[in-house]
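A.B. asks: coords below, sequence missing:
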């Protein structure tokens, strides 16, 4: 969903007269932490699932540190809150995000068996034994949203933070007579 917040944020900002150049000019600290986070997540999900719990911790703490180092940018505290919520629920469930199985039965019935077995990426079927289910993937996004998705409150907060950052960065208050001199009488 992070990609969605980024893409929708840019499209809305452009529609509002924002400049992509302003987003590209932003100086963010420690971008390597994002690369580390996604590299670790890819590796643990696809290559080393045995290290899922440790990989989730390293990945999400890397994202939290990135946000902390850039906290003066608009929206980064909101992003941190979303990341922290996802990290909390995943730590309390052995590195996996609980997913509402009833919604999965409707939108992706072929994944139910894997979710119940806990063998699909970093997700697991939500049960009475999973912890902090309220923070799990329980919100079903569908039309008019561009694609079906099941997301958590943390995902939503993170995306709101990304969207806010992009709006504040790309859409500047520019004077309608920018560059002109106003003379007082």
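C.D. replies: Perfect, I can see it now. Because the structure is a prediction, the values reported are computed rather than measured.

A.B. asks: contacts and neighbour counts: CA atoms only from here.
C.D. replies: Will do.

A.B. asks: Going by neighbour count, list what's buried in the helix or strand encompassing residue 112.
C.D. replies: Per DSSP states H and E, residue 112 falls inside helix 112-117. Of all the residues in helix 112-117, those buried under the rule 16 or more other CA atoms under 10 Å are 112, 115, 116.

A.B. asks: ok, the nearest residue to the last one once chain neighbours are set aside - how many residues close by?
C.D. replies: Put plainly, it is residue 116. Nearest-residue entry for residue 116: residue 125, 5.1 Å, with adjacent residues in sequence omitted and distances by CA to CA, 6 or more residues apart in numbering. By other CA atoms under 10 Å, 26 other residues sit near residue 125.

A.B. asks: How about residue 77?
C.D. replies: The tally of other residues near residue 77 (other CA under 10 Å) stands at 19.

A.B. asks: what does the one 10 residues further on give?
C.D. replies: By the criterion of other CA under 10 Å, residue 87 has 23 neighbours.

A.B. asks: one more structure, for comparison:
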């Protein structure tokens, strides 16, 4: 879904006379932090679903660790102001996760609407330790994964408010960079060797 928001943001900026080459002027520091955070989150989902002992045993620590890496990377690159929006969305997700004993509540009805019947069974049987069904006992359920994007959308999803805010932050970041003509002047002033 992040990729879709990124592409939509590029298209929107192009329609607003933005320049795609300005994205190459983005200079993120310590990009490896973002890559490692994404690898950890992907590993949690992939290996957690297969029942990996170590992933399931340390899932809470791995999830928090991935967000710590992500937040460090975002703080290092805070000069890009829309990153504050991305951080806010991430904090909402972490808050909901921590408030529910290290599990992200997810709407079973939303999963049904999105067509994820196999995932429902895995979550209800405790096979995916990252998630717990959203119910009346859920703390701060408004931050849970409960926003359903269903077919005919090609990639059905179930999102949290935090996810949506992260995507908005990415959208705004791309708009700011692609529409910023000052970036062209800054780059053109740099000496070329």
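C.D. replies: Happy to help now that I have it. Values in this document were obtained by computation on a predicted structure and should not be read as measured data.

A.B. asks: Any idea what the TM-score is?
C.D. replies: Comparison of the two superposed chains (TM-score structural alignment, normalised by the length of structure 1) gives a TM-score of 0.83, and 174 aligned residues with a CA RMSD of 2.1 Å.

A.B. asks: OK, contacts around the aligned residue in structure 2 for the residue nearest to residue 116 of structure 1?
C.D. replies: Under the alignment (TM-score structural alignment), residue 125 of structure 1 maps onto residue 133 of structure 2. By CA atoms under 8 Å, 6 or more residues apart in numbering, residue 133 of structure 2 lies in contact with 105, 106, 107, 108, 123, 124.

A.B. asks: mind running it again at 10 Å?
C.D. replies: Residues counted as contacts of residue 133 of structure 2 (CA atoms under 10 Å, 6 or more residues apart in numbering) are 103-109, 120, 123-124, 126, 144-145.

A.B. asks: How about residue 44 of structure 1?
C.D. replies: Remark: with contacts taken as CA under 10 Å, 6+ apart, residue 44 of structure 1 is in contact with 38, 50, 51, 52, 53, 54, 55, 56, 59, 121, 122.

A.B. asks: Looking at these, which one is closest to residue 5 of structure 1?
C.D. replies: Using CA to CA, residue 38 comes nearest to residue 5 of structure 1 of the contacts of residue 44 of structure 1, at 16.8 Å.

A.B. asks: That closest one reaches residue 31, doesn't it?
C.D. replies: No. With contacts counted by CA atoms under 10 Å, residue 38 of structure 1 stays clear of residue 31, the gap being 11.6 Å.

A.B. asks: list the residues that contact both of these two?
C.D. replies: Where contact means CA under 10 Å, 6+ apart, the residues bridging residue 38 of structure 1 and residue 31 through contact with each are residue 63.

A.B. asks: what does residue 89 of structure 2 align to in structure 1?
C.D. replies: Under TM-score structural alignment, residue 89 of structure 2 pairs with residue 82 in structure 1.

A.B. asks: and its match, how many residues sit next to it?
C.D. replies: Taking other CA under 10 Å as the criterion, the count of residues near residue 82 of structure 1 is 24.

A.B. asks: hang on, the earlier thing: if burial is judged by neighbour count, which of the contacts of residue 133 of structure 2 pass?
C.D. replies: Listed as buried from the contacts of residue 133 of structure 2 are 103, 104, 105, 106, 107, 108, 120, 123, 144, 145; burial here means 16+ other CA under 10 Å.

A.B. asks: who's in contact with the nearest residue to the last one once chain neighbours are set aside?
C.D. replies: It stands for residue 145 of structure 2. In this structure, residue 145 of structure 2 finds its nearest non-sequential neighbour in residue 160, 4.0 Å apart by CA to CA, 6+ apart. Contact criterion CA under 10 Å, 6+ apart gives 89, 92-93, 96, 104-107, 141-148, 166 as the residues in contact with residue 160 of structure 2.

A.B. asks: all strands in structure 1, in order from the N-terminus.
C.D. replies: In structure 1, the segments counted as strands under DSSP state E are 97-99, 123-125, 139-141, 149-151.

A.B. asks: As a markdown table, the contacts of residue 44 of structure 1 with distance to residue 6 of structure 1 would be great.
C.D. replies: Converted to a markdown table, the contacts of residue 44 of structure 1 look like this (distance: CA to CA, whole Å):
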| residue | distance to residue 6 of structure 1 |
| --- | --- |
| 38 | 16 |
| 50 | 31 |
| 51 | 29 |
| 52 | 26 |
| 53 | 27 |
| 54 | 27 |
| 55 | 24 |
| 56 | 22 |
| 59 | 19 |
| 121 | 23 |
| 122 | 22 |
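
A.B. asks: now, which of those sits nearest residue 14 of structure 1?
C.D. replies: So of these, ranked by how close each gets to residue 14 of structure 1 (CA to CA), first place is residue 38, at 27.3 Å.

A.B. asks: Contacts only, for the closest residue to the closest one other than its chain neighbours.
C.D. replies: Once its chain neighbours are removed from consideration, residue 38 of structure 1 has its nearest residue in residue 59; the separation is 6.9 Å (CA to CA, 6+ apart). With contacts defined as CA under 10 Å, 6+ apart, residue 59 of structure 1 is in contact with 33-42, 44, 53, 87.

A.B. asks: if you set the cut-off to 7 Å instead, what comes out?
C.D. replies: Shown in contact with residue 59 of structure 1 (CA atoms under 7 Å, 6 or more residues apart in numbering): 37, 38, 40, 41.
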